[in-house]
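K.L.:
my questions concern the predicted model and sequence given below.
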Amino acid sequence: MSVIDKPSSTVNPLREKVTSACSKKLYNDKDCLKIAEFITPLVEDMALDSCVDRKLHNRLEKYELRLNKEYLSEFEKINNIVQKFDELCVKMNSTCTNLSKQMETVKFKSMDLVQKTASLKEKKASIESRCNLINEFLENHSLTAEELRELEECEQTGHLSEFFFKVLERCHEIREDCRNMVQEQGHLAAFEVMENMQKIDDRSHAIICNNLKREFQNLSLDSHQKKQILSKAFKLIQKNDAVFQLAIDQYIASRSQDLLNQFVEINKMAVQLPEGLSEPIKAVSDMLTSIHELTENEKQLFSSICTAENLPEVLDECLKSLVSPFKIRVEQLLSTEKDAITILKMGNILIFYSDKFATLIREESHFTVMLAELIKTVRQVCIAGVNHQVDGLMRKMTAPHYDLLPVPEVRQCLSLYSGLTSVANKTGDVSALLEPERVYEYVLEPLIQTVQLSATRLKSDVDVSVFTINCLTVIRSAISEITAFKKKIEMIDAMIEGNSDVLVSVQVSEMLDKSGVLELYQKFNAVSLNEDKPLSSLPGLETSTVGEALVKFTQFLHVYSGSAQTEDLVIQILASEERLKIRERNTTEFLKVYKMIVERLEEAKNGYENLHYLPIDNVESLLKFETLSSQKEDAAVSSSTA
């Protein structure tokens, strides 16, 4: 069966097309036209015979076969390609499946990576933030290269600059900030920085201590730049007790030597030249003045560089170097000085400055203790000098002169006493050196004893009393203004009164004797008041005898009151008040005698009715007139003497 004859199920598509073309209007069928165009080449060389149809079928079959072969060949190729493609698809499917799985895996991994990336971004942001904080912390809490270089340069050169203290101030600020961070936040880095700053601080303290000694040299109130540097240095090291004490010791050592040099320079003339010994008071005063001025300056200087509370101790230690040279100098002056008043003045100067230094430094400073020791020494030397001077005057005291005035030694002793007490009065509180009672004890008591002893060289009791009264009144006038000597003045008054009693007794006795009533007084006084007999009947008391005595008495009074040549035993007494007292006492005692005689005369039983005698008032007026005349005469003598 040909290909054309096969069942329709297996008919070639071309046959179907040909059949379809035959059943259609070929001239209208495009497919037929195409077939015709296709078949035309096949039948060009064929002759139209009875075999045309078969030939055409053969050709068509061949052509179909050829086409089928070609188709088969191409189909095989396509099949191979399809198989390959299928294999490729299988592989691609497997690959896609794997890729899908891998993509799922990658997807999960990507999601994990995204999460991790986000976490890393957060960590990165946190780290960057922490890094910024750390950088900021390190920038704010660490020293710059320039600041570290400054510390190195200061350590090497030994020169403290303003920038050095700014660096240390910043170091302290960093350390305090870090301490607060450690306490409040437990900041470990801050703790480490704090330790580093502490090391730098300790190192800076060592640098400061190594250079302070040089800075202390030639330091003065005018060294403003040095004072600023030292003030900052002390402020920094004040919290470190060991370093601060070391700096204080260096300051004391340096300033002590400098003060000693200044003291020697200021007092060069007084210390080195022997002529300075001729003016011990000025030398001591100048030295103490210069030391006080140096102490004031040193106090201001230390206060300007350090606000520590140990200022008195530092000043005390600084002035310790001046204790020994000053003490030696004063002792040298004391060893060559013999005048007690000068020594007392030196002692009072020491007391005055001792109080000043006790206020300026402190009570128990080395210098005030030394001054207290010197004051004790001066007291002993002064007492020894007073005793020596008084003993010398007492040994030289001569016998009283004919005028019974105090001898020159008495005046010299009183001058010594006046000089000592005047020094005491000028200085006020001198109880620590020489009290007025001691001056009296050392000067006036020996003088009074020597005066009494010297008065015994006189032959007359009247001269003894007058000389003693003159000396005692001069002594009393020297102490009359001292209220503490009330009892001593009373004692001297009693001694004067005792000697006045002698003068009154002698004077009244002489007056009674010259007036002629002494014998009459003695006889009247010898008769007992209980005598029954009239006194005019007794021997020696007859009316005529008594009358003669009264006439003589009256004559004596008129001569006594009117004569300027009347002997007056008190005329040689210097003190007018004592002369007046003695004269008043003479009058009083004389009147007592006359009153007793008048009382006897006025008693009727005694038988003296016809006797005439002066009234007591008249006698008293005559005696007072004589006393007044004596006072005027004394005043005239005193004015002429003046």
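P.N.:
Sure, I can see it. Residues are numbered from 1 along each chain as shown.
K.L.:
C-alpha only now, for contacts and for neighbours.
P.N.:
Will do.
K.L.:
next, count neighbours for Val492.
P.N.:
Check again: residue 492 is Ile, not Val. Around Ile492 there are 18 other residues, counting by other C-alpha atoms under 10 Å.
K.L.:
ok, second structure coming up, stack it against the first:
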Amino acid sequence: MDQMTRNLNSAYQRVYLWLQRELKFLSFETPTGNHRVRRALEVLTNRPALLQSCLDTLAESRQRTLNESFTDALTGRGEADMKPIDVMAHDPIRYTGDMMAWLHSALVGELEALQAIFELSGSERLDDMPSASGVITIAPTDLDLRDHVRPLADKSLENALSAFRLRTEHVISSHEEPTLLYGLLNILTFYRETFKKLVGADTLLVATTDSLASTTTRQLQSCLRDLFRSVQQDIPKPTPDLSPPLFLHDAMGRFRSLVKSFEASLISDSYKSRAFDMIYSEAMKPYIQGCETLSKDLPSPQCHIFMVNCLEVSKDTLRLSGYGTENYMHIIEDAVDSHVLSIVTSLHNFFLEASGLSTILHVGNNDNEGQPESDLLTENILIESSKQLDEFLPTASSDAESQLIYLMRHSLKKTIIQTALNRFVDDFTVVKASLASHTKSSHLATYFPRTAEEIQILLG
């Protein structure tokens, strides 16, 4: 029995030594012809330690071969008609894309070759092995050679991947153009997801690509934040016409370029939401906040008109994107509505002051919920207010237009004026009702003769 064990171990050693020699010079050009290697690997599944040593030898051999091939692809050192990536790809995005395309092609080639070597057909499995090779027939084990295909393909690219990483990190660190960096990020993200499908998530290839994508994201965010900080250091005052500042127009142009790159990318749907969130948070939101800071130096309603103009430009830019804008559009629209409400309130107060109606409303109006105290009204107050009202009515609409002359959205301007006028008519109705409801002072209504219907007609 001991002699049989020694003979068996000796046979495994012969298979192991023979396989080590073969693997050092194994050609992947014709993997289907390596049937003796396939059979030897199948035999060594009964000795996992020996099998792993052979696989490490194969990985080291493939690392050298693929690293040389990658260097040839970069420099054109190989075939005469080869177009070197270092020379042909002047654009950083194309340069990185060409290198990643080479890695993808090499990975697919490795997977196909290893599958051809490791996945034995039924007729090749261990029958009629030639004794000269030192291979003997052994009962099959639960260890499947196919489990080694993906890890081995990933490990074979380790040296080439190291060179790729160094070159890509240099590309990332030497560029500060947001659109270019976002293009690089799209390429890295696309290939990361592609590599996951080919070799799985827990691999060096995916980890390296993911790390480079994270580095690119940080560089992109840093560049965008630096751009905004440069604006903050020399932030201009709002122009007299309350138009959006130049830095906002520049930011929206940059945002459009990023969105265009985003929409042209082939990233997965699961990543798109996060990608668009990052673009909005870094390339649009800070500049809207910068406009809010500027508006604080303006009186009302100019501050609100200025913000509506800025928000409308931002909203128009968001509309150009067909993806991921719904939530942010709602945020901006809510902000516009808030500022519009403030403009309406300001214009309404202007109507009350210009018409003299505020004088009547404020008489004794400390605790009377918006209604004037008729007992405190005098003939002089009503006569003066009525005269002021008559002077106000013919020019009310034009006065309102002049208040909103710098509001860029004309349809919104009409809505604001009409809403403020409706509020004014409601206040006038309250005053008339208050005068009519007090019998002791009903005679005062004769000094304030206008009716609500007349007001509506005169205001149009």
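P.N.:
Structure's in. What do you need? Quick caveat, the model's predicted, so the values are computed rather than measured.
K.L.:
can you calculate the TM-score here?
P.N.:
Put the two chains on top of each other and the TM-score (TM-score structural alignment, normalised by the length of the second structure) is 0.75; 416 aligned residues with a C-alpha RMSD of 3.9 Å.
K.L.:
which residues of the stretch 101-250 of the second structure fall in helices?
P.N.:
Applying DSSP state H, counting those that start in this stretch to the stretch 101-250 of the second structure gives helices spanning 149-156, 158-173, 178-199, 204-233, 246-264.
K.L.:
for His330 of the second structure, find the nearest of those helices.
P.N.:
helix 246-264 (17.9 Å; C-alpha to C-alpha).
K.L.:
let me know the angle separating the closest one from helix 178-199.
P.N.:
Helix 246-264 of the second structure runs at 20 degrees relative to helix 178-199, counting by axes from the mean of the first three to the mean of the last three C-alpha atoms, to 10 degrees.
K.L.:
what's helix 246-264 of the second structure packed up against?
P.N.:
If you count contacts as 3 or more C-alpha pairs under 8 Å, 6 or more residues apart in numbering; DSSP states H and E, helix 246-264 of the second structure packs onto helix 178-199, helix 269-283, helix 285-295, helix 302-319.
K.L.:
and if we set it to 10 Å?
P.N.:
Where contact means 3 or more C-alpha pairs under 10 Å, 6 or more residues apart in numbering; DSSP states H and E, helix 246-264 of the second structure is packed against helix 178-199, helix 204-233, helix 269-283, helix 285-295, helix 302-319.
K.L.:
buried residues in the last one?
P.N.:
The neighbour-count check on helix 302-319 of the second structure (16 or more other C-alpha atoms under 10 Å) flags 302-315, 317-318 as buried.
K.L.:
just to revisit the earlier point, for Leu44 of the second structure, which of the helices and strands packed on helix 246-264 of the second structure is the nearest?
P.N.:
The closest of these to Leu44 of the second structure is helix 178-199. By C-alpha to C-alpha, the value is 23.8 Å.
K.L.:
now that closest one: which residue numbers in the first structure?
P.N.:
Mapped onto the first structure using TM-score structural alignment, helix 178-199 of the second structure spans residues 340-361.
K.L.:
please state the offset of the matching stretch from the chain centre?
P.N.:
Centre-to-centre, stretch 340-361 of the first structure and its host chain are 22 Å apart (C-alpha atoms, centre = their mean, to the nearest Å).
K.L.:
cool, and stretch 339-352 of the first structure?
P.N.:
Taking the mean of its C-alpha atoms, stretch 339-352 of the first structure sits 29 Å from the chain's own mean (C-alpha atoms, centre = their mean).
K.L.:
what comes up buried for that stretch?
P.N.:
340-352.
K.L.:
Glu531 of the first structure: what secondary structure?
P.N.:
At Glu531 of the first structure the chain is in coil, as set by DSSP: H, G, I helix; E, B strand; the rest coil.
K.L.:
surely Met92 of the first structure is in contact with Ser100?
P.N.:
No. Using C-alpha atoms under 10 Å, Met92 of the first structure makes no contact with Ser100, being 11.2 Å away.
K.L.:
neighbours of the closest residue to Leu541 of the first structure other than its chain neighbours, just the number please.
P.N.:
Sequence neighbours aside, Leu535 is the residue nearest to Leu541 of the first structure in space, at 6.2 Å (criterion: C-alpha to C-alpha, 6 or more residues apart in numbering). Around Leu535 of the first structure there are 22 other residues, counting by other C-alpha under 10 Å.
K.L.:
could you do Gly419 of the first structure as well?
P.N.:
Gly419 of the first structure: 17 surrounding residues under other C-alpha under 10 Å.
K.L.:
which non-adjacent residue is nearest it?
P.N.:
Sequence neighbours aside, Ile341 is the residue nearest to Gly419 of the first structure in space, at 6.3 Å (criterion: C-alpha to C-alpha, 6+ apart).
K.L.:
so what's that neighbour up against?
P.N.:
Contact partners of Ile341 of the first structure, counting by C-alpha atoms under 10 Å, 6 or more residues apart in numbering, are 347, 382, 385-386, 416-423.
K.L.:
pipe the buried residues of stretch 339-352 of the first structure into TSV and attach distance to Ser223 of the first structure per row.
P.N.:
Shown next, in TSV, are these (distance: C-alpha to C-alpha, whole Å):
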residue	distance to Ser223 of the first structure
Ala340	46
Ile341	44
Thr342	41
Ile343	41
Leu344	41
Lys345	38
Met346	36
Gly347	37
Asn348	36
Ile349	33
Leu350	32
Ile351	34
Phe352	32
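K.L.:
Lys581 of the first structure: which of those residues is nearest?
P.N.:
Closest to Lys581 of the first structure out of these is Ile341 (36.3 Å), distances taken as C-alpha to C-alpha.
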